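Trainee: With the sequence up front, the predicted model follows.
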Amino acid sequence: MRPLAVVILAAGKGTRMKSALAKVLHEVCGKPLIYYPVRLARQLKATRIVAIVGHQAEAVRAAVRAEFPAASIDFALQRTQEGTGHAVLQAKSALRGFDGDVLILSGDVPLLRLETARAIVAQHRRTKSDLTSMTTRLDDPTGYGRCLTDEAGRLVRVVEQKDADEEQQKIQVVNAGFYVANAKTLWATLARIGKNNAQGEMYLTDAIEIAGHLGKKVLPFRLAEPWQILGVNSRADLAEAARILRRALNAGWMKSGVTMIDPETTYLDWDVRVGPDTVIEPGAVLLGRTKIGAGCRIGQGARLTDVTAGAGAVLGPYVVLQGMRVEAGEVID
């Protein structure tokens, strides 16, 4: 099997966040956004992982290392923001000598499922494609690049929103921002990307048209669940991503035997652990590395941060605890 490298785009400032903090450092369910694509890359058992950093590069590096202290992750610096194509080019040095497939992920997209990532890589290899680009259909495609295909279903071109004419803007099939490419094809196409567009940037999407002109096989991977490609570009996007991920987390805990009286108002961070037969009342917030044993009861509006509670503990309504150990069977009102 061909080796797999993963390149993660995490250099952007995120001006629409209106924040002094780099966009990929904003948290969703207790983890910085950059955590999710790095975790995905490791789950895929990528032989090489390269994160492209730029704005607040040292802070982003530190966050990744804090989350994955034992992982082998390279960082490539994009000193100037010249577009997504330029960003991926910064990984070329770190991937010198690599002859396999390169999966490109976005550092601000936390919801892509492992099964989806595996599927696009599998399709790319099965079809012997040189470049595979993920697409999806949106009722409102505003802001996304529109995908143009030929009669054979091959991807011909992606036209970004600011460069699309009136007819192209009516297209509902959009570029999802995830790609798999043979390394040689990737570098050959990126070397030919220019800046002749409304943004004056090197668009990664231009690699699709260039690859076609080079006689390469370019195919779409069609994603049926567009929520997976939700990119965080604003505080509203951040809240929506957290809502979707939190719903999935809560569903998983309920499946494992935890009762949530109202899962829509129950907030658990990613690293929280809860034992079976525990009951969590509405409005409870469990943060950090909180660990709740089996058969506990967490009262309405309780806020627990890095708390460890033994089996059968009862934490009453609206208690606020931090860094505390609650013994098995103990009651705190």
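Mentor: Cool, the structure landed.

Trainee: drop to CA atoms for contacts and neighbour counts, all remaining ones
Mentor: OK.

Trainee: Do I have it right that P3 meets D101?
Mentor: Yes - if you go by C-alpha atoms under 8 Å, P3 and D101 touch, sitting 6.4 Å apart.

Trainee: Between these two, which is the more surrounded one?
Mentor: Between P3 and D101, D101 has the larger neighbour count (other C-alpha atoms under 10 Å), namely 24 against 13.

Trainee: Next up, the contacts around the more buried one.
Mentor: 2-5, 180-183 (C-alpha atoms under 8 Å, 6 or more residues apart in numbering).

Trainee: Give me the distance between it and Q81.
Mentor: Distance of D101 to Q81, given as C-alpha to C-alpha, to the nearest Å: 25 Å.

Trainee: before we move on, back to that, just the buried ones from the contacts of D101?
Mentor: 4-5, 180-183 (16 or more other C-alpha atoms under 10 Å).

Trainee: Among those residues, which one lies nearest to I73?
Mentor: Among the buried ones among the contacts of D101, A5 lies closest to I73 (C-alpha to C-alpha), at 10.8 Å.

Trainee: The closest one sits in which helix or strand?
Mentor: Per DSSP states H and E: A5 is located in strand 4-10.

Trainee: adding another structure so you can compare the two:
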Amino acid sequence: MIISIILAAGEGTRMKSKLPKVLHQVCGKPMLSHVIEASKGAGIKENIVIVGHGKEKVKDTIKEEGVVFVEQPIGEKVPYGTGFAVMQAEDLIKDDNYVIILYGDTPLITSKTITDLIDYHRENSNNATVLTAEFDNPTGYGRIIRDDKGNIIGIVEEKDATIEQKRIREINSGIYCFDGKYLKMALHNLNSNNAQNEYYITDSIKILNEKGLKVGGYKLNDNTEIFGVNSRVQLAEADRIMRRRINEKLMLSGVTILDPDNTYIGKDVQIGRDTIVYPGVFLEGNTKIGEDCIIGSNSRIINSNIGSRVVVQSSTIIDSEVGENTTIGPYAYLRPNSKIGKSVKIGDFVEVKNSVIGDNSKASHLAYIGDADVGRNVNIGCGVVFVNYDGVNKHRTIVEDNAFIGSNSNLVAPVIVREKGYVAAGSTITEEVGKGTLSIARARQVNKEGWIERKFNKNKE
């Protein structure tokens, strides 16, 4: 069985944040979640996450299945180091396991690379395998030392490297695959005899070599996968790299993204063919967008399902559903639990909340529709307000099929407008409007002739 040990106990002081480093988001998801997903995508069902600083926040945030949290002690006398963190999971490592060591602050690692590392480890009968990379400028990284057979016989840190060794461009990523039996052997032989008084997992490679065991190295194709995040600047860079990956994948699948550098799409978002996404768009969470849609600039869609042939212009949609052939916006706001039917028009400055709007209905501008069930072929005029709150409780309004709600009307919930009911403009409706009934709820107009002349003559006296 393959297990992963993901190190996520660091404080991340350079982030300058109250939030644990591994919970900072890249493309809308915590960095740690990306690493767990990559591990699970490689077929690893048991993922052991080592937590320390901010452990409660990490546990409260990360809810993926197949994750086991192990707490690392914190205190002045604790030695720390990557080796010490891995030691915390020793009781969960079986001799016949393959163990992958990953890091919660390297969110760009992919399932394919983890799979390839495991396959290479197996195929070459290694006892440990180091994931390596080659840099034109490897300054700051530990250098990989190989023998004439290609086996890794050492990892030399920059400060300890000779001039010749510093010319080596292959570096240690810090990601490893171990046989469980030999990882435990190495952990038992680690020591903290160094300037930092810490245990380093890197030393395990030297230990295994001294025991005559086989250590191999699998070289990365894409160096960005081992990019670690230690600051907000690096967080932004990781986000940029992942956003490019996401956008390229979508474009290759048939989505038009007019300006990929200025379009922000989450990892879990799905978009159908021939949809066009304009610059400045944010698509987040578990959003699904159909085919042949147009998502206009400055739109934001979160955890929502958008049907095919929908046009969204400069609008916000949150936790909602939009049927096919519907137009939204500009400047519309669909708040959570809005269910918009097919061929509906939700126009400029219309807000919808916790409401159902049936097929072919329209609210073209300047309306608030809250806690409502609106039928088919309903017209909601300009300035209409669904008055859903009595100061204590929310109430629902029902507007049945083919009804007409005139401009500047108020529907005071709970209230029903029956099929083909017609509400005259400017009415405040507090009682049921019957089927096919015209309801007028406003004072009769009174014209006072000569009023202006009398008013101004009086002021002159």
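Mentor: Good, I have the coordinates. Quantities reported herein were computed from a predicted structural model and do not represent experimental measurements.

Trainee: Any idea what the TM-score is?
Mentor: Here the TM-score for the pair of chains, by TM-score structural alignment, normalised by the length of the first structure, is 0.91; 325 aligned residues with a C-alpha RMSD of 1.9 Å.

Trainee: now the contacts of D101 of the first structure in CSV, with distance to T15 of the first structure?
Mentor: Formatted as CSV, the contacts of D101 of the first structure follow (distance: C-alpha to C-alpha, whole Å):
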residue, distance to T15 of the first structure
R2, 38
P3, 36
L4, 32
A5, 29
V180, 28
A181, 29
N182, 32
A183, 31
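
Trainee: Run the residues you listed past the second structure and keep the common ones.
Mentor: Contacts conserved in the second structure for these, using both residues aligned by TM-score structural alignment, their matches' C-alpha atoms under 8 Å: 3-5, 180-183.

Trainee: now the residue nearest to V58 of the second structure when sequence neighbours are not counted: how far from Q72 of the second structure?
Mentor: Excluding the flanking residues, the one nearest V58 of the second structure by C-alpha to C-alpha, 6 or more residues apart in numbering is L23, at 6.8 Å. L23 of the second structure is 17 Å from Q72 of the second structure, where distance means C-alpha to C-alpha.

Trainee: and these two? which has more neighbours close in?
Mentor: Neighbours were counted for L23 of the second structure and for Q72 using other C-alpha under 10 Å; Q72 has more, 23 against 20.

Trainee: Contact partners for the aligned partner of the more buried one in the first structure?
Mentor: Taking TM-score structural alignment, the alignment pairs Q72 of the second structure with Q78 from the first structure. By C-alpha under 8 Å, 6+ apart, Q78 of the first structure lies in contact with 11, 52-54, 86-87, 90.

Trainee: what's the single longest strand in the first structure?
Mentor: strand 173-182 (DSSP state E).

Trainee: quick one: which of the buried ones among the contacts of D101 of the first structure is nearest L286 of the first structure?
Mentor: Each of those was scored against L286 of the first structure by C-alpha to C-alpha, and A5 proved nearest at 35.4 Å.

Trainee: which ones are touching the equivalent of that closest one over in the second structure?
Mentor: Alignment note: A5 of the first structure maps to I3 in the second structure; criterion TM-score structural alignment. Contacts for I3 of the second structure (C-alpha under 8 Å, 6+ apart) come out as 44-48, 97-100.

Trainee: Let me have those residues in JSON lines, adding secondary structure and distance to E157 of the second structure as columns.
Mentor: Output for the contacts of I3 of the second structure, formatted as JSON lines (DSSP: H, G, I helix; E, B strand; the rest coil; distance: C-alpha to C-alpha, whole Å):
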{"residue": "I44", "secondary structure": "coil", "distance to E157 of the second structure": "31"}
{"residue": "K45", "secondary structure": "coil", "distance to E157 of the second structure": "33"}
{"residue": "E46", "secondary structure": "strand", "distance to E157 of the second structure": "32"}
{"residue": "N47", "secondary structure": "strand", "distance to E157 of the second structure": "29"}
{"residue": "I48", "secondary structure": "strand", "distance to E157 of the second structure": "28"}
{"residue": "N97", "secondary structure": "coil", "distance to E157 of the second structure": "29"}
{"residue": "Y98", "secondary structure": "strand", "distance to E157 of the second structure": "26"}
{"residue": "V99", "secondary structure": "strand", "distance to E157 of the second structure": "24"}
{"residue": "I100", "secondary structure": "strand", "distance to E157 of the second structure": "22"}
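
Trainee: Helices of the second structure, start to end?
Mentor: According to DSSP state H, the second structure carries its helices in the segments 31-41, 55-61, 82-87, 111-123, 163-166, 180-189, 203-210, 232-252, 451-460.

Trainee: Turn those helices into a markdown table, columns for distance to D259 of the second structure.
Mentor: Listed next are those as a markdown table, based on distance: least, C-alpha to C-alpha, whole Å:
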| stretch | distance to D259 of the second structure |
| --- | --- |
| helix 31-41 | 25 |
| helix 55-61 | 32 |
| helix 82-87 | 41 |
| helix 111-123 | 27 |
| helix 163-166 | 41 |
| helix 180-189 | 47 |
| helix 203-210 | 45 |
| helix 232-252 | 10 |
| helix 451-460 | 59 |
